[in-house]
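Trainee: need coordinates for the following:
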Amino acid sequence: MHYYDIQGIQLTELAEKFDTPLYVYDANKIIEKIGILRDSFKDVNIKIKYACKANTNLSILKLMRKHGVEIDVVSPEELRLALMAGYEGAQITFTPSGVSFDEIELAAEIGARINLDNLDVLEAFGKLYGNKKGALIRIKPHVFGGGNEKIMTAHPESKFGISIHQKDQILEIVKKYDMKIIGLHQHTGSDVKNADAFTQAASAILEMAKDFKDLEIIDLGGGFKVAYKDGDITTNMAELGAVLSSAFLNFCQEYGRPLQLWFEPGKFLVSEAGTFLTTANTVKKDPIKTFVCVNSGLNHLGRPMMYGAYHDIFNASNQDDSQQDDYRVVGYICETDTFSWSAEGQQSERRMNTVNKGDIIAMKNAGAYCFSMSSQYNSRIRPAEVLVINGEAKLIRRRENFDDILRNTVEVDV
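Mentor: Take a look at the predicted model:
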């Protein structure tokens, strides 16, 4: 997975032009992933809703909209970004978790599709709107699926959704306020490797759906496994598409009319499109290990430290495979901010082409939950972002400066 260029532009050339640390996104890869998902579900009426919390850069949102992908948001700020990117209210789904009801009202008033995830907000929504505004209900199907417990969202102890075992309470509230429930939703988790978890969750949702008379949508979320290294196991999209499409079409026939099948991928669409470029500040030879210390840290790419996530790392400045060494790639934050975690979630070394001070160290799968989770920890500024589209590298977010650190500070006499 050592890609030394993006659309013919060398990574080192991008680092020289825009400086490091730098996020670079390949528009072609995003378009490719959209196509894969559509092809996998070509036999059903599919709608893709980009889970934009993965990457909210306006240019990425506009690229999604240009290619017919709608959007899923989880906050009023993401809602405003969606509107700025040109989405209309009906193209936006608001899927919050545990928010105050005024956020739900705000989204409903601009015409977004609302996804209700607990009994209290279901009742409040019904009391306020009755059958004047349709809503989706997020169901927790009690299914285990995902890469690890931090990214599983459908198991019995998850905070997300209304338990499937509370169906009678849901139906009681819906009947009480004559609510129009237009969709049922579930999201199993991230990095789901095979179709089993999806099919279990889908079976549970489709069975429950028979009790709702106004449905237009079945929303099965996202969480498809992407490749993090050569030979990595990924979700078999063709297999998943065949299995779920068959089950969905059978349900529609039994239900008596065709429905839309929605998915809300985030990582699947943008993860592999992103490459994070850093510079080796120093190569620190220790009696036990050799450390490559780069000009970034968990403040810019926190997934390894937060999730034990694996990112492929390579020396973009040296394409000579004949001389290699084992390196532990670490950041400059005053924490143990190791980038080179193993696939098993442990700090480890990476075998790379010989690294020298000043080399460009690249990290793959940096398109999702990387910049969007970045911070100014240690009073460090956030990186710039670049989109490579039609063979041209375009700056889509400027690098912060010290003024950005101080922007909201209010000095007082102490």
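Trainee: rest of the way, CA atoms for contacts and neighbours
Mentor: Will do.
Trainee: report how many residues lie close to the nearest residue to residue 36 once chain neighbours are set aside.
Mentor: Of all residues not flanking residue 36 in the chain, residue 237 sits nearest, at 7.8 Å (Cα to Cα, 6 or more residues apart in numbering). Neighbour count of residue 237, defined by other Cα atoms under 10 Å: 19.
Trainee: got the contact list for residue 237?
Mentor: 36-37, 40 (Cα atoms under 8 Å, 6 or more residues apart in numbering).
Trainee: what's the PyMOL line that selects buried ones from these?
Mentor: To isolate the buried subset of those in PyMOL, counting by 16 or more other Cα atoms under 10 Å, use the following:
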select buried, resi 37+40
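Trainee: please convert the contacts of residue 237 to JSON lines, extending it with distance to residue 201.
Mentor: Shown next, in JSON lines, are the contacts of residue 237 (distance: Cα to Cα, whole Å):
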{"residue": "36", "distance to residue 201": "22"}
{"residue": "37", "distance to residue 201": "19"}
{"residue": "40", "distance to residue 201": "18"}
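Trainee: export the contacts of residue 237 as JSON lines, with columns for secondary structure and distance to residue 145.
Mentor: Formatted as JSON lines, these follow (DSSP: H, G, I helix; E, B strand; the rest coil; distance: Cα to Cα, whole Å):
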{"residue": "36", "secondary structure": "helix", "distance to residue 145": "22"}
{"residue": "37", "secondary structure": "helix", "distance to residue 145": "20"}
{"residue": "40", "secondary structure": "helix", "distance to residue 145": "20"}
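Trainee: show me which of the contacts of residue 237 is closest to residue 93.
Mentor: Nearest to residue 93 among the contacts of residue 237: residue 37, at 19.0 Å, using Cα to Cα.
Trainee: from residue 224, how far out is the closest one?
Mentor: Distance, residue 37 to residue 224, by Cα to Cα, to the nearest Å: 10 Å.
Trainee: swap in residue 55?
Mentor: 16 Å.
Trainee: give me the more crowded residue out of the two.
Mentor: Higher neighbour count among residue 55 and residue 224: residue 224, with 27 against 23, using other Cα under 10 Å.
Trainee: for the more buried one, give its distance to residue 147.
Mentor: Per Cα to Cα, residue 224 is found 10 Å from residue 147.
Trainee: ok, residue 170 next?
Mentor: Using Cα to Cα, residue 170 is found at 30 Å from residue 147.
Trainee: more neighbours, the two?
Mentor: Using other Cα under 10 Å as the criterion, residue 170 and residue 147 rank with residue 170 on top: 19 against 16.
Trainee: so who does residue 300 touch?
Mentor: 370-371, 373-375, 382-383.
Trainee: for comparison, sequence B:
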Amino acid sequence: MTKIATAMKLENNTYKIQNIPVEGLAEKFGTPLYVYDADEIKEHLDRFRQGFSSVDLKVKYACKALTNMSVMKYLLKQGTGLDTVSISEIQMGLTVGYQPNDIVFTPNCVDFSEIEQAVELGVKINIENLSNLEKFAKKYGGSVPVCIRLNPQIAAQSNTDKVDWWHKQSKFGISLDQIDDVKALESQYDLHIDGIHIHSSSVIMSPEIFINGAKAVFDIAMQFEKLDFIDFGGGIKVDVGDGNEVIDVVELGKQLDVEFTAFCEKYGRKLQLWFEPGRFLVGNAGHLLSRCVVRKRNGGTEFVGIDSGFNQLIRPMMYGAYHEIVNTSNPQGDQQKYTVVGNICEIDNFAVDRVLPETKEGDLLAINSAGAYGYSMASNYNSRFRPAEVFVVDSEAHLVRKRDNYEDLIRNQIIID
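Mentor: The predicted structure is shown next:
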């Protein structure tokens, strides 16, 4: 099982990110504040690569998890490609230095004009529905290679009502019962299908189940003669400290390494193996620092009110996601049970009945595992500002996004009489 990889370390009763006290970061840049640790990102990337020894592995960072361009550029320096889901993400990637052939565009239910724009930008195209695949075939034929995103209808280990990527009812991908239609388009328009893509899913927790699914995908891939790669997507979770099972990516790598090598021998040539981790790389590397601004008691509940809200980290409210919370101001205090809430004028619980050291107004809390889908899903709800972002690289804290201000909030509004 993957270890909990929180970027914060407790030294001499002081929490630090690399060698920088988090209290110092809060004082210098204010709160709420997103902080990302480059060392933790690299550690997770190295771990992801560790199990693969004989295959040609390509890691494409799924930047929707965290689109800060300094983080994207850092991952470029670590040798990753880029997985994108919008034209803006493609443009960000090109701006920081990614080459077009290292960027894959995997949109979902978009107008075909976006795919046309992506072709003009020269990136790898991944299409997930027959409608757009037919339009692509009619316009480009075999002149532009295309990857197809499949829904292989593989039963996942566990399903939830909101996360169910491999289930046959998922909206993602081309259904297996439409493979004959794909083959017909390939034949009629001489399509150059050079890749098969599926989503590896956050609901698959064991290498054995993953490998069984992979074998089914390999069987599908044998129907296509011009493949250069198979892409197993992203979604792989890391241990956030909630006690839930996560897949061992090193063991997965070792097993998939063998199976993919065997598939390539059967296919007749060596293909590339692609993955698109997002949360796995940046999730545990990020922290949302926030001050306790209100302590109150209602009925039998002790509330810790902080200067953030679900407008800045929506995952606990949207998914019921667990985030470890640390009182960095009083790490050795007596343990008490609190409900940690935000400042939005709706219920916005970050944690309910969470055991924390005694917490007072003014204490600095760190909400951990907030690097993925934290800032990228933030909003200005309640007309509040989005926080600043800081990236710690080689023990130096860099401001990589300024905090919103009032001018940002009203910039695109037009007042009429």
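Trainee: next, the TM-score between them, please.
Mentor: Superposed pair, TM-score by TM-score structural alignment, normalised by the length of the first structure: 0.95. Supporting alignment: 405 aligned residues with a Cα RMSD of 1.3 Å.
Trainee: which neighbours do residue 224 and residue 147 of the first structure have in common?
Mentor: Common neighbours of residue 224 of the first structure and residue 147 (Cα under 8 Å, 6+ apart) are 190-193.
Trainee: picking up where we left off before, roughly how far apart are the corresponding residue of the second structure for the residue nearest to residue 36 of the first structure and residue 61 of the second structure?
Mentor: Matched across to the second structure, residue 237 of the first structure falls on residue 249, judged by TM-score structural alignment. Computed as Cα to Cα, the residue 249 of the second structure to residue 61 of the second structure distance reads 16 Å.
Trainee: which one in the first structure is aligned with residue 170 of the second structure?
Mentor: Residue 170 of the second structure maps onto residue 158 in the first structure, by TM-score structural alignment.
Trainee: leaving out the residues flanking it, which one is nearest to that match?
Mentor: Leaving aside its chain neighbours, residue 158 of the first structure sits nearest to residue 152 (7.6 Å; criterion: Cα to Cα, 6+ apart).
Trainee: from the chain's centre, how far out does stretch 299-307 of the second structure sit?
Mentor: 30 Å (Cα atoms, centre = their mean, to the nearest Å).
Trainee: in the first structure, what residues pair with that stretch?
Mentor: On the first structure, the counterpart of stretch 299-307 of the second structure by TM-score structural alignment is residues 287-295.
Trainee: and the end-to-end length of the matching stretch?
Mentor: 23 Å.
Trainee: cool, and stretch 271-289 of the second structure?
Mentor: Stretch 271-289 of the second structure: ends 44 Å apart by Cα to Cα.
Trainee: what about the aligned partner of residue 278 of the second structure in the first structure, neighbour count?
Mentor: Matched by TM-score structural alignment, residue 278 of the second structure corresponds to residue 266 in the first structure. Using other Cα under 10 Å, the number of residues around residue 266 of the first structure comes to 25.
Trainee: so residue 266 of the first structure touches residue 51, yeah?
Mentor: Yes: counting by Cα atoms under 8 Å, residue 266 of the first structure touches residue 51, with 4.5 Å between them.
Trainee: residue 391 of the first structure maps to what in the second structure?
Mentor: In the second structure, residue 391 of the first structure lands on residue 395 (TM-score structural alignment).
Trainee: what do you get for residue 97 of the first structure?
Mentor: Checking TM-score structural alignment: residue 97 of the first structure goes with residue 108.
Trainee: I'd assumed its match was in a strand, is it?
Mentor: No: using DSSP: H, G, I helix; E, B strand; the rest coil, the assignment for residue 108 of the second structure is coil, not a strand.
Trainee: that one and residue 15 of the second structure, how far apart?
Mentor: 41 Å.
Trainee: of the two, who's got more company?
Mentor: Neighbours were counted for residue 108 of the second structure and for residue 15 using other Cα under 10 Å; residue 15 has more, 23 against 15.
Trainee: what does the helix or strand hosting the more buried one rub up against?
Mentor: Taking DSSP states H and E as the definition, residue 15 of the second structure sits inside strand 14-17. By Cα under 8 Å, 6+ apart, the surrounding residues in contact with strand 14-17 of the second structure are 7-10, 21-23, 37, 328-329, 331, 392, 395.
Trainee: can you select the buried ones from these in ChimeraX?
Mentor: The ChimeraX selection below is limited to those of these classed as buried (16+ other Cα under 10 Å):
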select :7,8,9,21,22,23,37,328,329,331,392
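Trainee: quick one: which of the contacts of strand 14-17 of the second structure is nearest residue 81 of the second structure?
Mentor: residue 37 (19.8 Å).
Trainee: correct me, but the closest one touches residue 18?
Mentor: Yes: applying Cα under 8 Å, one finds residue 37 of the second structure in contact with residue 18, separated by 7.5 Å.
Trainee: what about the equivalent of residue 258 of the second structure over in the first structure, how many residues close to it?
Mentor: With TM-score structural alignment as the criterion, the equivalent of residue 258 of the second structure in the first structure is residue 246. As a burial measure, residue 246 of the first structure scores 15 neighbours (other Cα under 10 Å).
Trainee: and residue 246 of the first structure, what helix or strand is that in?
Mentor: For residue 246 of the first structure, the host element (DSSP H and E) is helix 237-255.
Trainee: that helix: average distance to aligned residues in the second structure?
Mentor: With mean Cα distance after the TM-score superposition for the first structure, helix 237-255 of the first structure departs from the second structure by a mean of 1.0 Å once superposed.
Trainee: distance from the helix or strand following that helix to the second structure after superposition?
Mentor: Using DSSP H and E, the next helix or strand after helix 237-255 of the first structure towards the C-terminus is strand 260-263. By mean Cα distance after the TM-score superposition for the first structure, the fitted strand 260-263 of the first structure averages 0.1 Å away from its aligned residues in the second structure.
Trainee: what mean distance separates the very next helix or strand once past strand 260-263 of the first structure from the matching residues in the second structure?
Mentor: Later in the chain than strand 260-263 of the first structure, the nearest helix or strand by DSSP H and E is helix 267-270. Following the fit onto the second structure, the mean deviation recorded for helix 267-270 of the first structure is 0.3 Å by mean Cα distance after the TM-score superposition for the first structure.
Trainee: how about the helices in the first structure?
Mentor: Secondary structure of the first structure (DSSP state H): helices at 11-18, 27-40, 58-66, 76-84, 101-109, 119-129, 167-176, 195-209, 237-255, 267-270, 303-307, 402-406.
Trainee: those: which one's closest to residue 285 of the first structure?
Mentor: Nearest of the helices of the first structure (Cα to Cα): helix 303-307, 22.6 Å.
Trainee: before we move on, back to that, need the winner for burial among the helices of the first structure.
Mentor: Ranked by mean neighbour count under mean count of other Cα atoms under 10 Å, those are led by helix 267-270, which reaches a mean of 28.
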